[in-house]
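Participant: Got a sequence here, can you model it:
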Amino acid sequence: MKDECAARVPDPEGEQLQADLSEDCESDWAAAIRAALPEPEGGFPSQAFSSYSQTACPDSGRSQDEYLARLEKRLDSLHRVPKRTAVPWRAMVIQLSDFSASGHMRWPSEELSVSGWPLDVGVESTPLLEHGMATEHAQQGSAQTFDAGRFGRWLRMMLVSFYTDEEAAVADVFCRSIIMSGGYTNGSAEGRREYDHPIVILGGGMGGLMTAVDFLRQNRKDFIILERYDAFGGTTWRDVANETTKLQTEKGTYVPEYLDPEVHADEDQKTWPSRDSILDMCVACAEKHGLEDKAKFNTSLEKVEVKGDLLAGGHIELSITTEDSSESLKCSALVSCPGVFYNPIDLKWPGREEFGGYVTHGSYDGIDYDKLKDARVCIVGHGGFTIENVRTCVERKSKKIYVVCRHRHLAGPKMVSWMVSGAAVPIPGPFIVEAFQKMYGLLGVDVWTHPVVNANADRSSAVLTQTTTFGVTDIYFLACYYKVCEVIQGEIDKLSKGKVHLKDGKELECNVVMKCLGSHGATDFDDIIGFKFYQGWWVNGEPLMPCMAPAKGVQAKNFAGFSLAPGYAGQIITNRYFIDHPEKFLGVRDWLPKQNRDEHYECNYIYKGAHVLATMVILQTQFPDLSMELAEADKLKAYKHMKAHPLEKHLDECLAEWKMYIKMMKDQGQIPADAEEVEYPYTKENLLEMDQRCQEALKAEWEKMMAKKAKAGK
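Facilitator: Just a heads-up that it's a prediction; the model follows:
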């Protein structure tokens, strides 16, 4: 959050709340907060949010009473919290962990080992309790309440962005006690539906783990996890990944406890963790939360039947098989997380026996790595596993790598992945194209004219569409720059002795063919689940039968991240919302996009991005409390990411890896020892400059929207 490149959110309410901490602000509660906290070096910066003018934030000119009334309305939407966190909102009575009888708060001495701050400092807290308007309002018996945990997290993220490192540690103690008193939740046991039978979570991969941890944090403990493997981790990491597979995006947001603001990526884990490291993380998370006691391993789902009306005493009956038995299991809700990688897509070509070389799939841990040394490798396909295996072939000393593909997809440079994940606001397409161009320029590729990019004439808007997600890499670009890797658009027609023949007549000499053609989903899942149609992502429109799966490919004009967990988070919160209140779903069910069975497509549960986006937009429009919680969860992405990967540290790591691979290719004889060392195309300066222009564009768009709104109001 302290990183210079962290984007500001053009949220008028959030910005106004933050601006209230400026030196010249006289609002009651802002003055109280200033009095209760150590002042940052140089004071609270009055210009910290000056980029948001009264035009961009028209409420900034309102009177204190008008503003407090608006704040009251906003906080009132957070009333669904446990009673222990319910406090009179205007009094801002925050349940701190260590108030003394005199009304003073003492900083816990064991947490204040910071140079420059005394270990036993008493901070006057009475302004938070006794300021005139707050006391008067409390005496009037106001029942308005707010979520102390949510307020504490917001306050901490805001203040830490103002403080120096040492001061931030003190502010963190203050805010952490608030968070611990409340916790991140938009739901509570109060008023939600309880069930006669357990909830079943199908799948123990990232989606299933995130769902289970979220249930526990919401104090919903009656659930069972069905997992077909003998441990947590899911098909992607236990079956599909190779020994050499690494997480392509950064670790910061790829954690099963993503929705817990207090849990961050393991500092000892590498930035791009290996397969085994990811599996260890999943197992450790499950052990921490006691999920092994709730799991049935080595269990396959064979059939799903809905018995009666699920909202009027009915249930779901599951037929399952284990290693040595078959049984039936009753549940009240079924949250399916089936994953999207099951069976590799395969192609066979004439001449396989004559070829005489090694033919393998580039996934499912089936590669004989010894055969890559000194080999000329032809990789077929251009998705994420192609990107991974270009790296693997370089590391395993292959002489030449050909990538043969029908469509040349865009790959994502590592600093672009970092930039998107660290943005508090989705980054517009033109800036993504510009960021890609810095890397693709090394290869002489104009991204603006790439088939994936659809831009308007002045390039103020750009939509990127491709059938696979962005494989995140830097080594791929290095290998292409030095001609160790060559990308050829075409299709293989046949094989002959030591050669691959393309349909356009080209011949490639090689002795290894590696198929990276993607994977099918679970082709029998639609039938097992009893699928007739999906309404949104709910099976047959049943609010208690959501089915989560990552959307296919890329289709977006604004980009919020390349990582999986933040995308899952929105679905997990929404699933839980309707499990808590299934009757609400019925009112909007028919408005949601509908996916009927496509007989030519075996995995209807894997939706297109537009289908998921439309579903989320409709639901957030209709349910403000759900929208509020999703917005709070969205903030976690940039917060967790920037905490794990501050700009300078991450940039230095990417630069070091860049140089390391250049040296590796020289040492292994893949490029000449005196080859020019190409410079890394991203610098702190060009990233910050691009970020500044992006923020200006977002601000201009916001002002344009507000002006249009004001004009319509007149």
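
Participant: Every contact and neighbour count from this point should use C-alpha atoms.
Facilitator: OK.

Participant: list the contacts for the residue nearest to the spatial centre of the chain?
Facilitator: By CA atoms, centre = their mean, the chain has its centre lying nearest to residue 566, at 2.1 Å. Residue 566 sits next to 253, 258, 634, 637 when contact means CA atoms under 8 Å, 6 or more residues apart in numbering.

Participant: Now do it against residue 633, distance only.
Facilitator: 8 Å (CA to CA, to the nearest Å).

Participant: Here is the second sequence; please produce its structure so I can put it next to the first one:
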Amino acid sequence: MDSSHEVAIIGSGFGGLGMAIRLKQAGMHDLVVLEKADEIGGTWRDNTYPGAACDVPSHLYSFSFEPKPDWSRKFPPQPEILEYLRHCARKYGVMPHIRFGTEVTEARFDGEAGLWRISTTTGQLSARVLVAACGQLNRPALPDIPGRDSFGGIAFHSARWDHSADLDGKRVAVIGTGASAIQFVPELAKRVGRLHVFQRSAQYIIDKPDRPYTALEQALARHVPGWRQLQRALIYTLLEARALGFIKYPWLLAPAAWRFKKNLHAHIKDPALREALTPDYPMGCKRILLSNDYYPALAEPHVELITDPIERITADGIRTRDGIERKVDAIVYGTGFHANDFLAPMKIVGLDDRELNEAWQGGASAHLGITVSGFPNLFLLYGPYTNLGHNSIIYMLESQIRYVMGCLRAMRHARLRWIDVRPDVQSAFERRMQQAMRDTVWSRGCTSWYMTADGKVVNNWPGFTFAYRNATRRPDPRHFRVRR
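Facilitator: Here you go, the predicted model:
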């Protein structure tokens, strides 16, 4: 395992694979991809729960350089996305560069040598450049509920679904009602005898315009020149038009609010249940969800929605604050991820032995979401301020990858040992982000995974995606300190 490479990439999801592909296309073959699991795919490898699918249309949820003409549906299901990633890794020759079962525990920058010294569960290696493509949604979060470890039945997080668990006819509790839960709750409702759904806060859920693609549509995408590009451009434009509602004028989300009310009233006839499912915060403050079957599932007689706070998990059930204890055979946690801990639990040490978690004590920050001052030759993909509420993250990732490639070309051309974004440049970017964030809907009275515990939004990009692409079009040499 002890080896040296030009570039080491952590993670083999969309970001890591896209980075590796672009490196190889540019003739940079001295690279290694470090993957802690035994397969590629990132979040689409981990989330195999029933009903798992994407809420971004298929033709936009793919690399621009590798379109897929034969998507089965308008919104891609998890198995199809994972197979697409496998196809990309095989086609572009990335698989030989991947070291599976290799989890990074520490990366320490050696300023004199200009190398990252990387410790993993399978040994040591070094790299001139370190690209962290870990994503924001890769570490499942379990709720801090008293008695959680005392439960004697089946229990697992939705991102680690236990497919061996026999849930048919059983009493099952679901804790959490986020993006994953609204997909697997309807599937569970078809199987279990009794389903208790514990909701902390209501979500805005609108109808999902999903359907299978016809054979004619697939043929057009495969054989008609420009058809795929036109579909992709139309989808992108329609989604991008929603940005103003998130970043500046929340009243522009009124059509989506109307769709929410229509969807809710169409499927929920019980006034009390309808009220419980109505959010008390502005639309868009939390992620807007898409589903056609979540509300119908909650209306089933064997499904119960509970809004009273959970007091304790017992050995054989869940007790809420009103004193009611519901006996269950299994608990499924749909409680999201540690989205603000971007590189945890890795230990990242930069110049002057400074740790990244120390630099990020006030919340994660990176210039353009990519580079962190004091950590030379470290590049983040899907880092702070790069998540979206309205469009495809693949578009953002390709912008970041192009920026990193620009940095690497500049380093090679000028024969630089390392580059490090200047602290004043990063601070200025951070100020612009937080100033822009004040106008967004994400800062208007709700708590979400977009923000830190003290209420600072650090995950999302407060602008148009084309503005981000323009900002990352090429690295500005004036933004960096360099060592030749």
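
Participant: hang on, the earlier thing: just the closest of the contacts of residue 566 of structure 1 to residue 510 of structure 1, please.
Facilitator: Using CA to CA, residue 253 comes nearest to residue 510 of structure 1 of these, at 39.5 Å.

Participant: wait, doesn't the closest one sit right on residue 640?
Facilitator: Yes: counting by CA atoms under 8 Å, residue 253 of structure 1 does reach residue 640; the two are 6.2 Å apart.

Participant: what sits up against stretch 401-412 of structure 2?
Facilitator: Outside stretch 401-412 of structure 2, the residues touching it (CA under 8 Å, 6+ apart) are 15, 18-19, 22-23, 379, 381, 417-419, 472-475.

Participant: cool, and stretch 303-322 of structure 2?
Facilitator: Residues outside stretch 303-322 of structure 2 that contact it (CA under 8 Å, 6+ apart): 145-148, 150-153, 189, 194-201, 273, 276, 297-298, 325-329.

Participant: Please list only the buried members of the residues you listed.
Facilitator: Among the contacts of stretch 303-322 of structure 2, the ones that count as buried by 16 or more other CA atoms under 10 Å are 148, 151, 189, 194-199, 201, 273, 297-298, 325-329.

Participant: now, which of the residues you listed lie within strands?
Facilitator: Counting by DSSP state E, the part of those found in strands is 194-198, 325-327.

Participant: so can I have CSV of those residues showing distance to residue 84 of structure 2?
Facilitator: What follows is these, written out as CSV (distance: CA to CA, whole Å):
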residue, distance to residue 84 of structure 2
194, 36
195, 34
196, 35
197, 33
198, 34
325, 45
326, 42
327, 42
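
Participant: returning to what we had before: export the contacts of stretch 401-412 of structure 2 as CSV, with columns for secondary structure, neighbour count and distance to residue 77 of structure 2.
Facilitator: Converted to CSV, these look like this (DSSP: H, G, I helix; E, B strand; the rest coil; neighbours: other CA atoms under 10 Å; distance: CA to CA, whole Å):
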residue, secondary structure, neighbour count, distance to residue 77 of structure 2
15, helix, 29, 19
18, helix, 23, 20
19, helix, 25, 24
22, helix, 17, 26
23, helix, 19, 28
379, strand, 24, 30
381, coil, 28, 24
417, coil, 19, 44
418, strand, 23, 41
419, strand, 26, 40
472, coil, 21, 31
473, coil, 14, 32
474, coil, 16, 34
475, coil, 17, 36
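
Participant: for the residues you listed, which one is nearest residue 36 of structure 2?
Facilitator: Within the contacts of stretch 401-412 of structure 2, proximity to residue 36 of structure 2 (CA to CA) peaks at residue 15, which comes in at 15.1 Å.

Participant: Alignment lookup: that closest one to structure 1.
Facilitator: Taking TM-score structural alignment, the alignment pairs residue 15 of structure 2 with residue 207 from structure 1.

Participant: any idea how far its match lies from residue 259 of structure 1?
Facilitator: From residue 207 of structure 1 over to residue 259 of structure 1 (counting by CA to CA), the distance is 12 Å.

Participant: Quick check on the contacts of residue 566 of structure 1: which are buried?
Facilitator: Buried among the contacts of residue 566 of structure 1 (16+ other CA under 10 Å): 253, 258, 634, 637.

Participant: Please pull up the equivalent of the first one in structure 2.
Facilitator: When the two structures are superposed using TM-score structural alignment, residue 253 of structure 1 falls opposite residue 60 in structure 2.
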